[in-house]
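Undergrad: Fold the following.
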Amino acid sequence: MSFAMINLFFEYTEKSQDLESSLKAAGYQHPTVVIKDNGFLPSDVESPLKYFLQAAGSKFQGRPRYFNEIDLPEYWEIKANAQSGEVLNHGQQRGRIKYWKNDRKRLVSEVSWLDEQGRVRIIDHYNQWGWKYAVTSCDKAGNQAMTSYFADNGQEVLIQNHFTGDYTYNAPDGKIYNFTSLNQLTAYI
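TA: Next up is the predicted model:
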């Protein structure tokens, strides 16, 4: 009897990457799966999110967005340096830009949109292919409430309720599936 092995990580952290590199250097060429996809996983690393986006017809091609290519309301401005950026409307900060890495390339991973009191209300998530693959809404206290995940054509594929832990999957065949946990969602694959 033979067994198929995989490298299974919850997040693709520096420690996860070190372990994967060590295993490869030792001759173990197992596929790697990461449960929590941050939008910038290497092309040979799989994730449940990638599975659902691919089922919706997403093409994983393109390049990341630079800070000056984010979706922006008309007449708002961006002020950025090598570490981060901000979005201003008449001098008031209305957004914070988070870069994927601190490598001076200014590739965007998130934009946190602020209300007039400076509280985070919406977070746009960008991936390595340059599309806005998720949008998170926050309550007045800044707690994440819901995240919608989108295919490259803008179709809403998954919805995550951060308060209950539930996931809703809008399947390509028009059926809607509800899962009570990330484990249940992952087991569906």
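Undergrad: only C-alpha atoms for contact and neighbour calcs from this point on.
TA: Noted.
Undergrad: Which strand or helix spans Q184?
TA: For Q184, the host element (DSSP states H and E) is helix 182-188.
Undergrad: Strands of the protein, start to end?
TA: Taking DSSP state E as the test, the strands found in the chain are 7-9, 32-34, 45-46, 77-80, 85-89, 92-99, 108-114, 120-126, 132-138, 144-150, 156-161, 167-170, 176-179.
Undergrad: State which helix of the chain is the longest.
TA: helix 14-25 (DSSP state H).
Undergrad: how far does it sit from the chain's center?
TA: Helix 14-25 sits 22 Å away from the centroid of its parent chain (C-alpha atoms, centre = their mean, to the nearest Å).
Undergrad: likewise stretch 93-104?
TA: Counting by C-alpha atoms, centre = their mean, stretch 93-104 comes out at 15 Å from the chain centroid.
Undergrad: List the buried residues for that stretch?
TA: Residues 93-100 are the ones in stretch 93-104 that count as buried (16 or more other C-alpha atoms under 10 Å).
Undergrad: And for stretch 78-96?
TA: 78, 84-88, 93-96.
Undergrad: and which of those is nearest to T186?
TA: R96 (31.6 Å; C-alpha to C-alpha).
Undergrad: Quick check: nearest residue in space to the closest one, chain neighbours excluded?
TA: Residue nearest to R96 in three dimensions, not counting chain neighbours: E86, with 4.4 Å by C-alpha to C-alpha, 6 or more residues apart in numbering.
Undergrad: thinking that neighbour is in contact with V108, fair?
TA: No. If you go by C-alpha atoms under 8 Å, E86 and V108 don't touch, sitting 11.6 Å apart.
Undergrad: what touches both of these two?
TA: Residues touching both E86 and V108 by C-alpha atoms under 8 Å, 6 or more residues apart in numbering: I97.
Undergrad: Near G130, how many other residues are there?
TA: For G130, the count of nearby residues is 22 (other C-alpha atoms under 10 Å).
Undergrad: who touches it in this structure?
TA: Contact analysis of G130 by C-alpha under 8 Å, 6+ apart lists 62-65.
Undergrad: Report the buried residues of the helix holding Q184.
TA: Within helix 182-188, the residues that qualify as buried are 182, 185, counting by 16+ other C-alpha under 10 Å.
Undergrad: Now the second one, please; I'll put the structures next to each other:
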Amino acid sequence: MDQTISVKTKVMLLGFFDDKANMLRESARKAGFLGPIFVLEDNGFLPDDVISIYHYFIRDALGAKPEGKARFFNEIEIPEYWSIEGDNNVATIYDMHRERGKIYYSNHDPLQRRLVKQVDWFSERGIRTSSDFYDKYGILYGRMTYDGEGQEFQMTWLSADQHEVLTQNKRTGDIIWNHDGKMKIYRNLTELTVAVLQEYERSNGVSISDVWYNSLSYPFFVSMIWKGQRVDGDCLFWQEAPRDDIPGNMQLIFDHRTETKKIFIQNLESYQRFIAAGMDATIASPLGFVFNYQKENLGRPEALICTNSDQVEHLEDIGKRYPKIHFHVCAITEMSQKLLRLGKLDNMSLYPSVSMTMVQELFQKCDYYLDINHGGQILDAVKTAYLYNQLIVGIEETAHNREYIAPEHIFTDWEKMCEYLDVVFEKHDLAEELATQKKRGMDESVVTYQKLLLFV
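TA: Predicted coordinates:
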């Protein structure tokens, strides 16, 4: 009789791996979570402790951990006489003057640019025929093929020696696993995920009990059918955009028809809207993240602005208004003459085509961030400023990532903003202002996570 005793473990099952999912992972790890983390997303740039469901069997086929590095856009193989032209956003492959491909970059780290995650290939008629997918080791691990109309047809995941390991029919959803000359067919991603979790149990001598998940799609379906004996019950970490109604699958949780016993809402606006919609607050509660702040704010008279546009709200007026504050303006592109001429101000330093080393130095040096540039955000600047404990202020028209800016620090126009800056620039202790900012960012302590997540 087999008397093997398996260790119970919780599993984190992520439907996608974006910034919020990574923050959940980091917070849980800091609080002592040792369980496996799987993501139901095809992603070649995951942290080492996160495993893509699709890549689980590929990882076994690869054997030892690869040692390569992600490819730069100019390291993609192309036919002789073809060329690649790229910028910081995308690269294009040309056959003479005809576009034959597009190269897309990973955004897993805003400080590392032009690392290839996907290459689309086009026919002479300009129809997409296939897409190649690369990982953080520079390995071509997957290929999507398209039909004559450019619609997805089949996705194949490859071993390091380019043999097929998994194949998914995009029309039916069927997934075929090729292993040791045998084939196993799974009808959908839910079945594949359950198979991976069961294989993980066998390989590691553990028993998966509770499921923590962040999506009401496939991870929720897995939670519903998983047969593991629960310890504390499953948990949903809701990270999606605010909405005014309660999703149907979430209502099943409130109706006590699932194994999910707790819902953590990780966006303040979402929580407030759900409460207004009649959400059961005994089951759902707000939960932020354990942030890794990079430095203390010393109230130094150094302010940072990151922009790729020369439309920076009254920058010259602001510079002249505060001669004792040094303003650092950086861009990852060249700067227009409109911006460059502001370098004549003694308290204005400009950094066109800034290096990533200098970007890190500027975030370390400055204690204020002015979110006053029109156009898109670069370098994930607002969140980075938050992590560097910079006091972030902006105006309604230009504020970008508002999850990290206290509403009290966003003003109707630049003059109102300056009235506020008149006060804070004279202060040496910004503890009160930063506490307000951290409350907006949903800052949590490790102890809070340990208590709420019922670690055993």
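Undergrad: ok, back up a step: how big's the offset between the helix holding Q184 of the first structure and the second structure?
TA: After superposition onto the second structure, helix 182-188 of the first structure sits on average 1.6 Å from its aligned residues (mean C-alpha distance after the TM-score superposition for the first structure).
Undergrad: What lies in contact with that helix?
TA: Residues outside helix 182-188 of the first structure that contact it (C-alpha under 8 Å, 6+ apart): 35, 48, 165-167, 179.
Undergrad: just stretch 99-109 of the first structure next, same as before
TA: Here stretch 99-109 of the first structure makes contact (C-alpha under 8 Å, 6+ apart) with 39-40, 64-67, 70, 82-84, 97-98, 110, 125-127.
Undergrad: One more: stretch 28-48 of the first structure?
TA: Against stretch 28-48 of the first structure from outside (C-alpha under 8 Å, 6+ apart): 5-12, 20, 23-24, 49-50, 100, 109, 125-128, 133, 186, 189.
Undergrad: From these, keep the buried residues only.
TA: For the contacts of stretch 28-48 of the first structure, buried by 16+ other C-alpha under 10 Å: 7-9, 11-12, 20, 49-50, 100, 109, 125-128, 133.
Undergrad: separation between K117 of the second structure and D161 of the second structure?
TA: For K117 of the second structure, the distance to D161 of the second structure (C-alpha to C-alpha, to the nearest Å) stands at 19 Å.
Undergrad: quick one on the thing from earlier: turn the strands of the first structure into JSON lines, including distance to A55 of the first structure.
TA: Listed next are those as JSON lines, based on distance: least, C-alpha to C-alpha, whole Å:
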{"stretch": "strand 7-9", "distance to A55 of the first structure": "21"}
{"stretch": "strand 32-34", "distance to A55 of the first structure": "17"}
{"stretch": "strand 45-46", "distance to A55 of the first structure": "13"}
{"stretch": "strand 77-80", "distance to A55 of the first structure": "35"}
{"stretch": "strand 85-89", "distance to A55 of the first structure": "34"}
{"stretch": "strand 92-99", "distance to A55 of the first structure": "28"}
{"stretch": "strand 108-114", "distance to A55 of the first structure": "23"}
{"stretch": "strand 120-126", "distance to A55 of the first structure": "19"}
{"stretch": "strand 132-138", "distance to A55 of the first structure": "14"}
{"stretch": "strand 144-150", "distance to A55 of the first structure": "12"}
{"stretch": "strand 156-161", "distance to A55 of the first structure": "9"}
{"stretch": "strand 167-170", "distance to A55 of the first structure": "10"}
{"stretch": "strand 176-179", "distance to A55 of the first structure": "14"}
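Undergrad: now for I139 of the second structure: what does it line up with in the first structure?
TA: Using TM-score structural alignment, the partner of I139 of the second structure in the first structure is W131.
Undergrad: Between the buried residues of stretch 78-96 of the first structure, which sits nearest D115 of the first structure?
TA: For these, the nearest to D115 of the first structure is R94 (6.6 Å; C-alpha to C-alpha).
Undergrad: Run through the residues that contact the counterpart of that closest one in the second structure.
TA: Alignment note (TM-score structural alignment): R94 of the first structure maps to R100 of the second structure. For R100 of the second structure, the contacting residues are 92-94, 121-124, 126, by C-alpha under 8 Å, 6+ apart.
Undergrad: Count residues in the vicinity of the nearest residue to R100 of the second structure once chain neighbours are set aside, would you?
TA: With sequence-adjacent residues excluded and distances taken as C-alpha to C-alpha, 6+ apart, R100 of the second structure is closest to F122, at 4.8 Å. By the criterion of other C-alpha under 10 Å, F122 of the second structure has 19 neighbours.
Undergrad: looking at it, F122 of the second structure is touching G101, isn't it?
TA: Yes. F122 of the second structure is within contact range of G101, at 5.6 Å (criterion: C-alpha under 8 Å).
Undergrad: ok, now how distant is F16 of the second structure from E419 of the second structure?
TA: Note on F16 of the second structure: its distance to E419 of the second structure, by C-alpha to C-alpha, is 42 Å.
Undergrad: Thanks again, I'm all set now.
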